[in-house]
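> Got a sequence here, can you model it:
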Amino acid sequence: MEWQDQAIVLGVRRHGETSVIAEVMTQTRGRHLGMVRGGRSRRMQPVLQPGNRVEVTWRARLDEHLGQFQVEPVSLRAARLMESATSVYGVQAMAALLRLLPERDPHLRLYNALDIILDSLHAPHEAGELFARFELAMLDELGFGLDLSACAVTGTTADLAFVSPKTGRAVSRTVGQGWADRLFSYPDFLARQGAAAADEVTLAEAFRMTGYFLDRDIYGPRRLKPPEAREGFIQAALKAARAANPSD
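This next block holds a predicted model:
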């Protein structure tokens, strides 16, 4: 069996003396593993760095086998991703999220989002917003998406200001103002297209909300702990937002 696809490197682990097992997120075949012969060579090590976009050719005798990858570079952005804390932690945190997906289960939306975000992680003012949206997309792809399109009570799509921790549905400002201490704030940068950029406060609110639903619906039932890289990314993103608005 053989196929070819675009892919983004998530990580590698040593296999024997010269080879590695590469873990990639492919465009059409989901998260996939394969052995790369000579993966520890000087030529291949720079290519097999997390965040790089590559073209992979997978071969195996049977579909259920691990198989072998032939890997060719397409966009080697790993060096740039080492330049800031948001990008270093962001790559690790997104890879950890993608490992929650079943292997070989296609998720084109997540592949495209990952590819876009990796090109923006070095810009801290954008990274926080994009990562929060990525977590919402992950919840949706795993079957636990939030319904943020309209107020759960009135059905209105205007002035949505809160999110219910019980139902994961949006609540309008009028309905929710008396229960604000029991609801999550729905940050403007998520709620409204073209809203003002996120700041330290709205980013913190967004990550508190996504973290709650990830813990309740995914990590908790699987008895997993959230990846440490997520907290590292959040702190780096909040620090960047604080530096961008020193007077706040």
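> drop to CA atoms for contacts and neighbour counts, all remaining ones
Noted.
> Identify the residues contacting the residue lying farthest from the centre of the chain.
Relative to the centre of the chain, the most outlying C-alpha is that of G178, 33.6 Å out, by CA atoms, centre = their mean. With contact set as CA atoms under 8 Å, 6 or more residues apart in numbering, G178 has no partners.
> and this one, so I can compare the two:
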Amino acid sequence: MRVTTPAIVLSLRAHGEHGAVVGLMTPEHGLQAAYVRGARGRRMRPVVMAGNLVEARLAARTEGQLPHAELELNHSRGPLLAEPLPAAAIDWATALTATALPEGQPYPRLYAALDGLLAAIEAAPAASGWGTAMVRYELLLLAELGFGLDLETCAVSGARGDLVAVSPRSGRAVSAAEAAPFAGKLLAMPAFVRAGGEASVAEILQGLALTGHFVMRDLITDRALPVAEARTRLVERLVRMGGE
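Sure thing, here's the model as predicted:
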């Protein structure tokens, strides 16, 4: 195996005295874990920060061997990690991707969406600039892994209009008329989830509550508590800081 590819750094796990196993998201080879010599040294630490774009040269002698990687920094998002809200967003998006995806399977749409989400966080650190992209990324991740939500028609009446909620059990949309008797038992669906466009921080929090229910139930469950904690930090900072 010899591959040269752009990649997004997702995770880092110490291995040996100075090295680390680095999780990388690539456009054509999906999630890749590779050993990076000296990853925790002074020269490489700025390169292997989560969210960075790198050029990765992967090499392995056999198919089952952990590849070794040489990484060259293409674009750093390190400065964002000093800002609490953008740092929490990058931490969650990269940790979720590293945890949910199987290794070695290509997900080019997810790579493009994650790249776009990280670029949005960098361009507009306030949540109003990237919050909707985070919700849409989680929806796409669910769909790509076989847990997509049905948000096109009402689960009860089949109507296509005035869809305002989602069943927490089936993941199907519910219209306002059909949702009224079940107030408090359904997940709110803000308008931007279906129609696109901008959203307030309150609507973004509603969207994250919607997608978060299914992400935690279907993708994370109880096997990755630290990942769940990363999402909790993101939501708490959104609430505390009002998205600023």
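> Doesn't the residue farthest from the centre of structure 1 lie inside a helix?
Yes. G178 of structure 1 forms part of a helix when assessed by DSSP: H, G, I helix; E, B strand; the rest coil.
> longest strand of structure 2?
Taking residue count as the measure and DSSP state E as the definition, the longest strand of structure 2 comes out as strand 2-15.
> outside of that one, which residues touch it?
Contacts with strand 2-15 of structure 2, where a contact means CA under 8 Å, 6+ apart, come from 20-27, 35, 40, 48-60, 94-95, 97-98, 115.
> show me what contacts V91 of structure 1?
If you count contacts by CA under 8 Å, 6+ apart, V91 of structure 1 has them with L10, P50, G51, L81, L118.
> One more pass at 7 Å, please.
Residues in contact with V91 of structure 1 (CA atoms under 7 Å, 6 or more residues apart in numbering) are G51.
> Kindly report the same for H75 of structure 2.
Contact partners of H75 of structure 2, counting by CA under 7 Å, 6+ apart, are N52, L53, V54.
> Tell me if I am right that V74 of structure 1 is in a strand.
Yes. For V74 of structure 1, which was evaluated using three-state DSSP, the result is membership in a strand.
> just to revisit the earlier point, by how much does the longest strand of structure 2 deviate from structure 1 on average?
Averaged over the aligned pairs, strand 2-15 of structure 2 sits 1.4 Å from structure 1 after superposition, using mean CA distance after the TM-score superposition for structure 1.
> how near is the residue nearest in space to the middle of structure 2 to V48 of structure 2?
For structure 2, the residue nearest the mean C-alpha position is A93 (3.1 Å; CA atoms, centre = their mean). Applying CA to CA, to the nearest Å, one obtains 16 Å for the distance of A93 of structure 2 from V48 of structure 2.
> before we move on, what about A100 of structure 2?
20 Å.
> quick one: which of the two has more around it?
For A100 of structure 2 versus V48, the count of surrounding residues by other CA atoms under 10 Å is larger for V48: 28 against 18.
> those strands in structure 2, which residues are they?
2-15, 19-26, 30-36, 53-59, 68-75, 163-166, 173-175, 187-188.
> Could you say which of those strands is packed most deeply?
Of the strands of structure 2, the one with the most neighbours on average (mean count of other CA atoms under 10 Å) is strand 173-175, at a mean of 27.
> residues in structure 1 aligned with that strand?
Per the alignment by TM-score structural alignment, strand 173-175 of structure 2 matches residues 170-172 in structure 1.
> Tell me the mean distance between that stretch and structure 2 once they are aligned.
Once the two models are superposed, stretch 170-172 of structure 1 sits on average 1.3 Å from its counterpart in structure 2 (mean CA distance after the TM-score superposition for structure 1).
> who's in contact with that stretch?
Applying CA under 7 Å, 6+ apart, the set of residues contacting stretch 170-172 of structure 1 from outside is 147-153, 159-164.
> change it to 10 Å
For stretch 170-172 of structure 1, the surrounding residues in contact (CA atoms under 10 Å, 6 or more residues apart in numbering) are 146-164, 176-177, 183-186, 191.
> Same check on stretch 212-225 of structure 1?
97, 100, 135-136, 138-139, 142-146, 165-166, 168, 184, 206-208, 210-211, 226-227.
> What's the end-to-end length of it?
Stretch 212-225 of structure 1 has an end-to-end distance of 12 Å (criterion: CA to CA).
> What of stretch 97-116 of structure 2?
End-to-end span of stretch 97-116 of structure 2 (CA to CA): 14 Å.
> how far out from the middle of the chain is it?
Average the C-alpha atoms of stretch 97-116 of structure 2, do the same for its chain, and the two points are 9 Å apart (CA atoms, centre = their mean, to the nearest Å).
> same check, this time on stretch 54-66 of structure 2
In this view, stretch 54-66 of structure 2 has its centroid 24 Å away from the chain centroid, taken as CA atoms, centre = their mean.
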